[in-house]
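Q: with the input below, show me the fold.
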Amino acid sequence: MSDWIAVDWGTTSLRATRMAGERAVETRRSGDGMGGLARDGFEPALMALVEDWLDGPTEVVACGMVGSRQGWAEAPYATVPCAPPLDRAVAVDTRDPRLRLRIVPGVSQTAPHPDVMRGEEVQIAGILRASPEFDGVACLPGTHTKWAHLSAGEIVSFRTAMTGELFALLGRQSVLRHSLGGEDWDAAAFAEAVSDALSRPERALGRLFELRAADLLLGQPAATARSILSGLLIGAELAATKPWWLGRDVVICGADALARAYETALRAQGLQPRVLPAEATTLAGLTAAKEAS
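A: You can find the predicted model right below:
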């Protein structure tokens, strides 16, 4: 059975972890993300994963898009500057009396530009749990990469880049899909593309169709095309977010391969970023949320 259950619920997936105090015992995943569920579908989706973990009332602490307006129940945003709003978790009524569900709110800002995050604030809490005095920037790569300035235990400001979503859309729905198969990687091609896009971001858009032409005319390998596309998009992102990372201490927290790509790109700019594992950091943040409330 479980002391409590940690839940990271995104747009496309659901991850639940049975916890014994601060220790993860077992993790289960499903494709029942927020984007595919009606309001009355969330509890059945969660129960399908965790019902055999329940032996009487069990605390469940959740983060991510489950707390959005289209989620199980809306957890209103906290506004920057603020600490990760772990103590503002919203209690949610459930049909099954064994569930004691609370959802951690996201974070918003209106200036210097409007932006929102849900789920990343818990990763930030995990970073601060490990390094309470951290003063710098958290880079949280994913579908929508976040760059968050952290100081004195607070999120000061942040910027979102849709790099991951653009990569997925171009790779699955554009003409480039014919030239980007497989999972292999060309590190040299990636590094060159990052450098080119960072130094001349206005050229990145024009280089995209070259990937298709190079395949048709020169037989360019799919691994090279994938790596160049990733490099162009990440390089353009770094150009757009330079005020967040230039000259600052940076912590990267994301899925391993993606985090390493960002690490490589930043190291080429003279930075020495630290890389933290995404799942462990999220669980640390959810543990802090459980303790806070």
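
Q: drop to CA atoms for contacts and neighbour counts, all remaining ones
A: Noted.

Q: helix, strand or coil for Tyr220?
A: You called it Tyr, but residue 220 is Gln. Recorded secondary structure, Gln220: coil (DSSP: H, G, I helix; E, B strand; the rest coil).

Q: from the centroid of the protein, which residue is nearest?
A: The chain has Gly142 as the residue nearest its centroid, 4.3 Å off, counting by CA atoms, centre = their mean.

Q: excluding chain neighbours, what is closest to it?
A: Gly164 (5.7 Å; CA to CA, 6 or more residues apart in numbering).

Q: relative to Pro221, how far out is the one you found?
A: Applying CA to CA, to the nearest Å, the value for Gly164 to Pro221 is 22 Å.

Q: same check on Val25?
A: Relative to Pro221, Val25 is positioned 42 Å away (criterion: CA to CA).

Q: returning to that earlier point: so where does the residue nearest to Gly142 fall, helix or strand?
A: Here Gly164 sits within helix 163-173, counting by DSSP states H and E.

Q: now Arg18: how far from Leu128?
A: According to CA to CA, Arg18 and Leu128 sit 23 Å apart.

Q: then Val104?
A: Distance, Val104 to Leu128, using CA to CA: 16 Å.

Q: please generate a structure for the following sequence too, so the two can be compared:
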Amino acid sequence: MAERVTPDWIAVDWGTTNLRAYAMQGATVLARADSDDGMGKLASDGFEPALMALISGWLEAGPVPVIACGMVGSRQGWVEAPYRSVPCTPLAEKLTTAPTTGDLSVRVVSGLSQSAPADVMRGEETQVAGFLALNPGWDGVLCMPGTHTKWVHLSAGEVVSFQTFMSGELFALISAHSVLRHSLGGDGWDAEAFAAAVSDAMSKPEALAARLFGLRAGNLLHGTGAPVTRATLSGLLIGAELAAARPYWLGQNIAILGMGDQARAYGQALRQQGIEAMLVDTEKATLAGLTAAYRNAKALT
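A: Next comes the predicted model:
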């Protein structure tokens, strides 16, 4: 249960695996709370109890508005917040109200969609809005690494287009369920192997499948260690992604959402192409986006 504070409103970032809540006073965080009650483990009637279990300590002085983003607004979530088609601003003027049994007021941010090529985002639109709020007037491409990495073209305060790559999920699936799992155990990372693999995949992306099996063969025949194999696998997948996403990053201002290992790996891969990308704190962007959504909603009441 969250500590007892009296916020003006509550910001909620509700993904597939995690629920994160923030007690807010304007744009200032008073307290944080989180749980593993992500959308993926909840039935339709489980969302309100999961949220109340986390934030009830913040509601002792009475109900406060809750602004939520992420998979909570998906078809399998608490309430479906309809997609908005790009090009458009990252945030809609109106939010979707979630059904509740008590005085709790929960409104959910809509995701974005693209017709051709078909693509969707949910949750990332709030981070985009936060990034733009923190960097007013910025035009360029925002790289959003994750399980499903997104490249988002931004201009004049709008999302012009975007493209999603499943590189993170492929890395996880290959590491856990393919023959390569026998070669990836242990810790460590080889930066030189990563850089070489990025260059290899960018120059010959059509050879990706063969290069992947070569990792297993290298382990069997030459005793290639897990740090080299893991870094090479990551480099091959990110390099192939960069080759396909070239129209997004070539000649553009680039920012990367994230400060951790995955974001730094993308930064290194782009640096090999002569591009220095700005790293952006994910939580700050998310909270700035939720704050913008709250202010928009408040202005309409």
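
Q: what residue of the second structure matches up with the residue nearest to the centre of the first structure?
A: Residue pairing (TM-score structural alignment): Gly142 of the first structure is matched to Gly146 of the second structure.

Q: in a strand, its match, correct?
A: No - if the criterion is three-state DSSP, then Gly146 of the second structure is coil and not within a strand.

Q: what about it, distance to Leu257 of the second structure?
A: Here Gly146 of the second structure is placed at a distance of 9 Å from Leu257 of the second structure (CA to CA).

Q: map Val160 of the second structure across to the first structure for me.
A: Alignment note (TM-score structural alignment): Val160 of the second structure maps to Val156 of the first structure.

Q: neighbours around its match, how many?
A: 17 (other CA atoms under 10 Å).

Q: contact partners for it?
A: Val156 of the first structure is in contact with 80-82, 148-150, counting by CA atoms under 8 Å, 6 or more residues apart in numbering.

Q: how about the helices in the first structure?
A: Along the first structure, the stretches classed as helices by DSSP state H are 42-50, 120-130, 163-173, 187-199, 204-218, 222-240, 242-245, 256-267, 278-292.

Q: how about the ones you listed in CSV, adding mean neighbour count and distance to Gly64 of the first structure?
A: As requested, these are arranged in CSV below (neighbours: other CA atoms under 10 Å; distance: least, CA to CA, whole Å):
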stretch, mean neighbour count, distance to Gly64 of the first structure
helix 42-50, 16, 13
helix 120-130, 24, 8
helix 163-173, 15, 17
helix 187-199, 20, 30
helix 204-218, 14, 31
helix 222-240, 24, 23
helix 242-245, 16, 23
helix 256-267, 18, 20
helix 278-292, 21, 11
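
Q: okay if I get the ones you listed as a markdown table plus distance to Gly36 of the first structure?
A: As requested, those are exported to a markdown table (distance: least, CA to CA, whole Å):
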| stretch | distance to Gly36 of the first structure |
| --- | --- |
| helix 42-50 | 10 |
| helix 120-130 | 21 |
| helix 163-173 | 17 |
| helix 187-199 | 34 |
| helix 204-218 | 31 |
| helix 222-240 | 27 |
| helix 242-245 | 34 |
| helix 256-267 | 25 |
| helix 278-292 | 23 |
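
Q: of the ones you listed, which is nearest Val60 of the first structure?
A: Closest approach to Val60 of the first structure among those is made by helix 278-292 (8.6 Å; CA to CA).

Q: that closest one vs the second structure, mean deviation?
A: When the second structure is superposed, helix 278-292 of the first structure averages 0.8 Å from its matched positions, counting by mean CA distance after the TM-score superposition for the first structure.

Q: in the second structure, what stretch matches that helix?
A: Aligning helix 278-292 of the first structure against the second structure (TM-score structural alignment) gives residues 282-296.

Q: again with stretch 19-35 of the first structure
A: With TM-score structural alignment as the criterion, stretch 19-35 of the first structure aligns to 24-40.

Q: with stretch 64-75 of the first structure instead?
A: Counting by TM-score structural alignment, stretch 64-75 of the first structure corresponds to residues 70-81.

Q: and the contacts of the matching stretch?
A: With contact meaning CA under 8 Å, 6+ apart, stretch 70-81 of the second structure is reached by 13-16, 39, 44-45, 47, 95-99, 108-111, 122-124.

Q: same thing but at 6 Å, please
A: With contact meaning CA atoms under 6 Å, 6 or more residues apart in numbering, stretch 70-81 of the second structure is reached by 14-16, 44, 96, 98, 110, 122-123.

Q: just among those, which is most surrounded?
A: Going by other CA under 10 Å, Ser110 tops the contacts of stretch 70-81 of the second structure with 29 neighbours.

Q: just the strands from the stretch 1-150 of the first structure, written as ranges.
A: 4-9, 14-20, 23-30, 58-64, 78-79, 90-92, 99-103, 107-109, 115-117, 136-140, 145-151 (DSSP state E, counting those that start in this stretch).

Q: what comes up buried for the second one?
A: Going back to what we said before, that points to strand 14-20 of the first structure. Buried positions in strand 14-20 of the first structure, judged by neighbour count with 16 or more other CA atoms under 10 Å: 14-19.

Q: now the third one
A: Of all the residues in strand 23-30 of the first structure, those buried under the rule 16+ other CA under 10 Å are Ala24.

Q: again, but for the first one
A: Using 16+ other CA under 10 Å as the test for burial, strand 4-9 of the first structure gives 4-9.

Q: run through who's touching that strand.
A: With CA under 6 Å, 6+ apart as the contact definition, strand 4-9 of the first structure has outside contacts at 15-19, 58-66.

Q: with the fifth one instead?
A: The set of residues that contact strand 78-79 of the first structure without belonging to it, under CA under 6 Å, 6+ apart, is 107-109.

Q: how about the third one?
A: Strand 23-30 of the first structure has contacts (CA under 6 Å, 6+ apart) with 13-19.

Q: if you set the cut-off to 8 Å instead, what comes out?
A: Against strand 23-30 of the first structure from outside (CA under 8 Å, 6+ apart): 13-19, 49.

Q: mind listing what Pro205 of the second structure touches?
A: Taking CA under 8 Å, 6+ apart as the test, what Pro205 of the second structure contacts is 239-240, 243.

Q: what's the answer for Ser179 of the first structure, then?
A: Residues in contact with Ser179 of the first structure, defined by CA under 8 Å, 6+ apart, are 211-212, 215, 221-222, 225.

Q: no further questions, thank you.
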